[in-house]
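A.B. asks: Below are the sequence and a predicted model; questions follow.
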Amino acid sequence: MTSPTPGRVYLIRHGQTPWTITGQHTSVTDIPLTPAGEDEAKAIGVALAHVTFELVLVSPRQRTQRTAELAGLSQQAVIEPNIVEWDYGGFEGLTTAEILQARGDGWDLWIDGVVGGATPGEHAADVYARARAVLTEVKNIVRDGGNVALVAHGHFLRSLGAAWVDLPVIDGRKLALHTGTVSILGYEHGHPVIISWNIPATGYSSCDDSVNGNAQP
């Protein structure tokens, strides 16, 4: 029996928010999209209108839910708490420059993690464990030929991208990810690969077989 052509995982980072403009760490703070962020979400919908999804997982935060809604994915959406953003704990709302100034050292989120605050905070290993748990379900669908969309957040999706290709979580810091972008994970000759990364929705073509979920492995 011939195995089905594997599907794809579409990683959608939510649209711009006031805090992504200022560079403030945003996890549990539930802020809306800016008008530009709403435009980004609509562009994602246009870019992915030709893709059929077996599963759409969306973070419970309003910025991701609104992105899914404007992208035309809300009817299929399943709210998945495991794909929320890295819990920044006491660093919530601070910029990297503010954290570095307060600590007086060479702080790196991926190595040093965060301190507790209104929430306990997470270290990279915690986020990586959540990402791997999500991928356990996702990989089964993709291997059977289905496409999956994850509408989530920057640091979480960077961790998940590393997990997909079996890299250590710290390598997620090499995967820059902007708002309103789509990245695609899949398989090549049976091996998990990153097909495209950090592509603005306007950069996709609906005629491009490399992103339509139907290309051969």
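C.D. replies: Thanks, I have it. Residues are numbered from 1 along each chain as shown.
A.B. asks: For the rest of this, base every contact and every neighbour count on C-alpha atoms.
C.D. replies: Fine.
A.B. asks: Residue 186 against residue 9, yeah?
C.D. replies: Yes: assessed by Cα atoms under 8 Å, residue 186 is found in contact with residue 9 at 6.3 Å.
A.B. asks: The two - which one has more neighbours?
C.D. replies: The neighbour count for residue 186 versus residue 9, taken as other Cα atoms under 10 Å, is higher for residue 9 (29 against 24).
A.B. asks: What ranges does the chain have for its strands?
C.D. replies: With DSSP state E as the criterion, the chain has strands at 9-13, 55-58, 77-79, 148-152, 181-188, 191-200.
A.B. asks: Dump those into a markdown table; add distance to residue 130 as well.
C.D. replies: Formatted as a markdown table, those follow (distance: least, Cα to Cα, whole Å):
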| stretch | distance to residue 130 |
| --- | --- |
| strand 9-13 | 15 |
| strand 55-58 | 14 |
| strand 77-79 | 15 |
| strand 148-152 | 13 |
| strand 181-188 | 17 |
| strand 191-200 | 18 |
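A.B. asks: Pick the most buried one from the ones you listed.
C.D. replies: Stretch with highest mean neighbour count among those: strand 9-13 (a mean of 28; mean count of other Cα atoms under 10 Å).
A.B. asks: ok, and here's another one to check against it:
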Amino acid sequence: MDIWLVRHGETDWNLNRRVQGWTDIPLNQTGRDQARRLAASLSGIPFQHIYTSDLSRARDTGKAIADSTGTPLSTTPQLREQYFGQAEGLNRQDKDRRFPNGAPDAETPSMVEARVSEFLTEIAAKHPTGRIVVATHGGVVRAALRWLGQPDPVIHNTSVTCLRVENGVFSVSVVNAIPHLQARTDDESTAGIS
């Protein structure tokens, strides 16, 4: 089976390089357009289910895909971004200056990795075949890649990262694909993702 990890569309806090974490910041106009373009590019692809973070920026990105593909959708707090505690709302520079070792009440990267790996293992067991979408956050995608021994790449808004699961073994087939954002028209295919 395949799990397509989708990062949410852009928010104003992404633009201003502010730490979002669990703060529920909505998609901005660019983010809504990115989600619409991604959804249009996926419209002919059959998915069994879409799982999303319960934060609106990821949930709305997943809902755009669900509306375009007719796929059922469920939300879960397991797919939330890393919790940054007192650092949430600060711009990245201020966060690094005030909390060089991370905010004391923040979730650690290893905690996020454990949460994400548990979720991915559960859905792989629940859906042994087919294709699943997970609409989530950049930190969750990076945690999944770390869990699978991959480096920490940049993850663009509405990018698709594909995991393959065969006989319970996970592998990475695509990282940070954004053909829908590079396309000149909405009927551009998702070549290289499927």
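C.D. replies: Arrived safely, thanks for sending. Owing to the predicted nature of the structure, the values given are computational and were not obtained by experimental measurement.
A.B. asks: And the TM-score between them?
C.D. replies: Here the TM-score for the pair of chains, by TM-score structural alignment, normalised by the length of structure 2, is 0.85; 187 aligned residues with a Cα RMSD of 2.4 Å.
A.B. asks: Can you tell me the centre-most residue of structure 1?
C.D. replies: Against the mean C-alpha coordinate of structure 1, by Cα atoms, centre = their mean, the closest residue is residue 157 at 3.2 Å.
A.B. asks: Setting the sequence-adjacent residues aside, check what's closest to that residue.
C.D. replies: Using Cα to Cα, 6 or more residues apart in numbering and skipping the chain neighbours, the partner closest in space to residue 157 of structure 1 is residue 11 (7.0 Å).
A.B. asks: Spit out the contact partners of the equivalent of that neighbour over in structure 2.
C.D. replies: Alignment note (TM-score structural alignment): residue 11 of structure 1 maps to residue 5 of structure 2. Taking Cα atoms under 8 Å, 6 or more residues apart in numbering, we find residue 5 of structure 2 in contact with 133, 134, 135, 136, 141, 160, 161, 162, 163.
A.B. asks: 7 Å instead, please
C.D. replies: 133, 134, 135, 141, 160, 161, 162 (Cα atoms under 7 Å, 6 or more residues apart in numbering).
A.B. asks: which residues of structure 1 does stretch 73-93 of structure 2 align to?
C.D. replies: The counterpart of stretch 73-93 of structure 2 in structure 1, using TM-score structural alignment, spans residues 77-97.
A.B. asks: And stretch 43-58 of structure 2, by the same measure?
C.D. replies: The alignment of stretch 43-58 of structure 2 onto structure 1 (TM-score structural alignment) spans residues 49-64.
A.B. asks: Could you list the buried residues of the matching stretch?
C.D. replies: 51, 53, 55, 56, 57, 58, 59, 60, 61, 62, 63, 64 (16 or more other Cα atoms under 10 Å).
A.B. asks: Just the closest of those residues to residue 197 of structure 1, please.
C.D. replies: residue 51 (17.2 Å; Cα to Cα).
A.B. asks: What distance do you get for the closest one to residue 77 of structure 1?
C.D. replies: 15 Å (Cα to Cα, to the nearest Å).
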